[in-house]
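Enquirer: build me a structure from this.
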Amino acid sequence: MPVWAHTKLVRKKDKKLQKDIQYVDKEASFKWNKRSTIFKMLEKVLETHEMCSNTNGHCLISHLLNSMGLAHIAYHPIQGLTPGERQLVNIACALVLQPKLVILDDLLSGLDLSVQSQVLNILSHIKKKRAITYLFISDNLNASYYISDQVAVMYKGRIVEKGTVSQIYEEPIHSYTQALMSTVPSIYKRERIVLKGAPPSSSCPSNGCPFYRRCPFAQEACKSRQPLLREIRSGQFVSCHLHA
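Expert: Got it, this is the predicted structure:
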C-alpha cells in the first residue's frame, strides 16, 4: 500500500474514533463563539465530522434538542445561557455525533442541586433510548450511584475496588471504599468511618499499597508490594493484601 494511502486510511480511522468517543467537561464552553446560537454550533459540529448538514442533519439536531429540553432556546445566543444550560449544550455537542462512548469528566461541579438533577435525568433518559456508554468521572457519590451500572473506586490514581453499583455502595470490601461509602448514609447503612492520617505525597510514590498508611488493617507486605486486583465475589474485584 502506498504511504499516502496508508496515511489516508489512518486518518479516516482516527476521525471515526473521534466521532465514536466523545469527551465532555465543564471547561468546554470557554472555547465557544459566544455570539453563535446553539443550533448553529451543533451544525458546525456535524460539518466538522463530515456528517449530514442538510435536512437530515437539521432533523437530528432538532430531535436531540427536544429530548434535552433545549428546543425553546435553540436559536438563542450562547452568551446568554445559564451555567446549567451551557453544560447541557456541552453534552449536546457530544451526543449529536451519536457516539458509542461519552466520557463525562467532573460534569456537575459548580452546578446547584436542581440543575445537577436535571442533567442526570437527561443523561439517564438518553442512555435508555440509545446504545451508548458513559464513563462518568466524579467525586459526587450520589450522582455516581444514580447514573452508574458499574463503579470503579480509585485512590491516588489506582483502582482499589470495582463492581456493580449495588456491590460497591451496599457491600464494599476494601477499607477505603467502606470509609468512602460511609459518607452516604442513605445508601450505606453503617456507622461513619473516619480515616486517620493524610494521603501520601504524589511526589514520593510508593512501591506498596498507596493506602497502607491510613488503612486500619495494614500488613507488612502493604509497605512494599502493590496488591493485585482480584475477583473476591462474582463481578467484584478488590486490590488488597488482606483479601489476596
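
Enquirer: alpha carbons only for contacts and neighbour counts from here, please
Expert: Will do.

Enquirer: and the spatially most central residue of the chain, what element?
Expert: Centroid-nearest residue in the chain: Phe136, 1.8 Å away (criterion: CA atoms, centre = their mean). For Phe136, the host element (DSSP states H and E) is strand 133-137.

Enquirer: what sits against Leu108?
Expert: By CA atoms under 8 Å, 6 or more residues apart in numbering, the contact list for Leu108 reads 26, 116.

Enquirer: shouldn't it be within a helix?
Expert: No: counting by DSSP: H, G, I helix; E, B strand; the rest coil, Leu108 falls outside a helix, being coil.

Enquirer: I'd like to know how far it sits from Lys15.
Expert: Going from Leu108 to Lys15 by CA to CA, to the nearest Å gives 28 Å.

Enquirer: do the same with Gln167
Expert: Distance from Gln167 to Lys15, by CA to CA: 37 Å.

Enquirer: how about Gln98?
Expert: Separation of Gln98 from Lys15 (CA to CA): 14 Å.

Enquirer: please generate a structure for the following sequence too, so the two can be compared:
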Amino acid sequence: MTNELLNVSRLKTYYPVSRKKTVKAVDDVSFSVEKGEILGIVGESGCGKSTLGKSILRLTEPTSGKVVFLGHEITGLGAKELRGMRRQFQMIFQDPYASLNPRMKIKDILEEPLIVHRLGTKAERKDVVRSMLEIVGMDASYGERYAHQFSGGQRQRIGIAKALITKPKLIIADEPVSALDVSVQAQILNLLSDLREAFSLTFLFISHDLGVVRYISDRVAVMYFGKIVEMADADTLFRAPKHPYTESLLAAVPVIGKGEVDEAAADVHIAGAHEKGCPFYGRCRKREAICEEAEPALAETANGHYTACHLTNREA
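Expert: So this is what the prediction gives:
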C-alpha cells in the first residue's frame, strides 16, 4: 500500500515571450511526496521553484504534464471540480501582507474559506477561527483587528492560520520566512514543524535559503532553470552533494572558521541556461564534451539519491 500523497509527472509550464522565444519556467519536472513528508525545493531566484508550486495547485496553469493528488489527477479537472478539491491543498505565500485583505478584519479573513467551502454553521465557524488563532500562537481577540496592526511575523502566523483553516492535507509554503527577521524565522519554522505533527500535514517547502531548507526538510530537490538537477534526503544532500550546481550553491554559503568563500566554485553569475545539452554546461568546471551535446536525465545514482549529471550517472 502506497503512502504517496502527491505525484508530479513531467510537469511543464512555458511562457511564450515572442514568436521565437519561450521561457521554460518549469521544464519536465517529476517527483513524488509521501504523506507527512517535508520536501524542500531550493535554487537561485528565477529557477522556477515558485512557478512549480503554483502550477501544482493550478494557481498557474501548467502547459503539460500530470499532477496526481490523493489518487486524483487534478491537472484535468474543471473549475467546479477543482474548487471542491482546493480545501485539501493550500498555499502559504512569501508576503503575508499582500495575501491578507487590508479592508477585512482578521476574523473575517479566516472565516471566508469556511464560507466558500460551506463548512460548519456560523457559530461553529467563529469557534474554529478563534481556535485557529490560538493554535498559531495568537490571542483569539486579535480577530477583531486588521492586518496593518500586526508585525510581519504575526501576519505570517495569520497567513498560516488561513492556510490551515480548511484542514488541508498538503501545504505549499512559498518562501514563507524570507521576509522575516532571523529570530522570527526560527519561530515560524518551529511553528510549521509543530503543526506538521499536530495536523499530519505534508509540506512542499520552497526557499532559496539553504540553511532554512536544511533545518526543516526531510528531502531536498535542487532546481536549476526549470529542472530538478539533484534530489536526496536532506542529510545526504548537504553532506555529500553530487551535482556540480549543488556543490556551487553550498560553496556560496559562508561557514564560521572556514575562511573565505571559494569564489570560483560559488560563482552564481549567469546570463541564461545552456541552450543545448546540460543546462549547467556554461558554468560547470567539470564539463566534458558530452555535456555540451546531450542533456542528462535525472537518474538514481544511489539509494534515494537522484542526479542529472553525465559524470555522476556514469560513476554510479
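
Enquirer: who's more crowded, Gln167 and Lys15 of the first structure?
Expert: Set Gln167 of the first structure next to Lys15 and count neighbours by other CA atoms under 10 Å: Gln167 wins out with 17 against 14.

Enquirer: residues in contact with that one?
Expert: Counting by CA under 8 Å, 6+ apart, Gln167 of the first structure makes contact with Gln236.

Enquirer: residue in the second structure paired with Asp106 of the first structure?
Expert: Residue pairing (TM-score structural alignment): Asp106 of the first structure is matched to Glu175 of the second structure.

Enquirer: how close does its match get to Asp108 of the second structure?
Expert: In terms of CA to CA, Glu175 of the second structure sits 25 Å off from Asp108 of the second structure.

Enquirer: and the helices in the first structure?
Expert: Secondary structure of the first structure by DSSP state H: the helices cover 3-20, 38-48, 55-67, 83-95, 113-129, 141-147, 165-170, 175-181, 220-224.

Enquirer: ok, residues contacting the fifth one?
Expert: With CA under 8 Å, 6+ apart as the contact definition, helix 113-129 of the first structure has outside contacts at 67-68, 84, 88, 108, 133, 143, 146-147.

Enquirer: repeat that for the last one.
Expert: For helix 220-224 of the first structure, contacts defined as CA under 8 Å, 6+ apart pick out 206-209, 212, 241.

Enquirer: quick check, nearest of these to Ala92 of the first structure?
Expert: Ala92 of the first structure lies nearest to Cys209 out of those, by CA to CA, at 40.0 Å.

Enquirer: show me which of Glu175 and Asp108 of the second structure is the more surrounded one.
Expert: The neighbour count for Glu175 of the second structure versus Asp108, taken as other CA under 10 Å, is higher for Glu175 (21 against 18).

Enquirer: quick revisit: to Gly157 of the first structure, which of the helices of the first structure lies closest?
Expert: For the helices of the first structure, the distance to Gly157 of the first structure is smallest for helix 175-181, at 13.4 Å, taking CA to CA.

Enquirer: mean shift of that closest one relative to the second structure?
Expert: Compared with the second structure after fitting, helix 175-181 of the first structure has a mean deviation of 1.6 Å; criterion: mean CA distance after the TM-score superposition for the first structure.

Enquirer: what does Gly143 of the second structure align to in the first structure?
Expert: Using TM-score structural alignment, the partner of Gly143 of the second structure in the first structure is Ala74.

Enquirer: next, count neighbours for its match.
Expert: The number of residues packed near Ala74 of the first structure is 20, by other CA under 10 Å.

Enquirer: leaving out chain neighbours, which residue sits closest to the residue nearest to the centre of the first structure?
Expert: Distances taken as CA to CA, 6 or more residues apart in numbering place Leu104 nearest to Phe136 of the first structure, at 4.9 Å, with adjacent residues excluded.

Enquirer: over to Ala234 of the second structure?
Expert: Closest to Ala234 of the second structure by CA to CA, 6+ apart is Arg219, at 4.7 Å.

Enquirer: quick check: closest non-adjacent residue to the alignment partner in the second structure of Ile159 of the first structure.
Expert: Ile159 of the first structure maps onto Ile228 of the second structure when the alignment is built from TM-score structural alignment. In space, and not counting its chain neighbours, Ile228 of the second structure is closest to Val222: 5.6 Å by CA to CA, 6+ apart.

Enquirer: OK, contacts around that neighbour?
Expert: By CA under 8 Å, 6+ apart, the contact list for Val222 of the second structure reads 41-43, 228-231, 246.

Enquirer: go ahead and confirm the residue nearest to Phe136 of the first structure touches Lys26.
Expert: No: using CA atoms under 8 Å, Leu104 of the first structure is not in contact with Lys26; the gap is 9.1 Å.

Enquirer: who are the contact partners of Leu237 of the second structure?
Expert: 220, 231.
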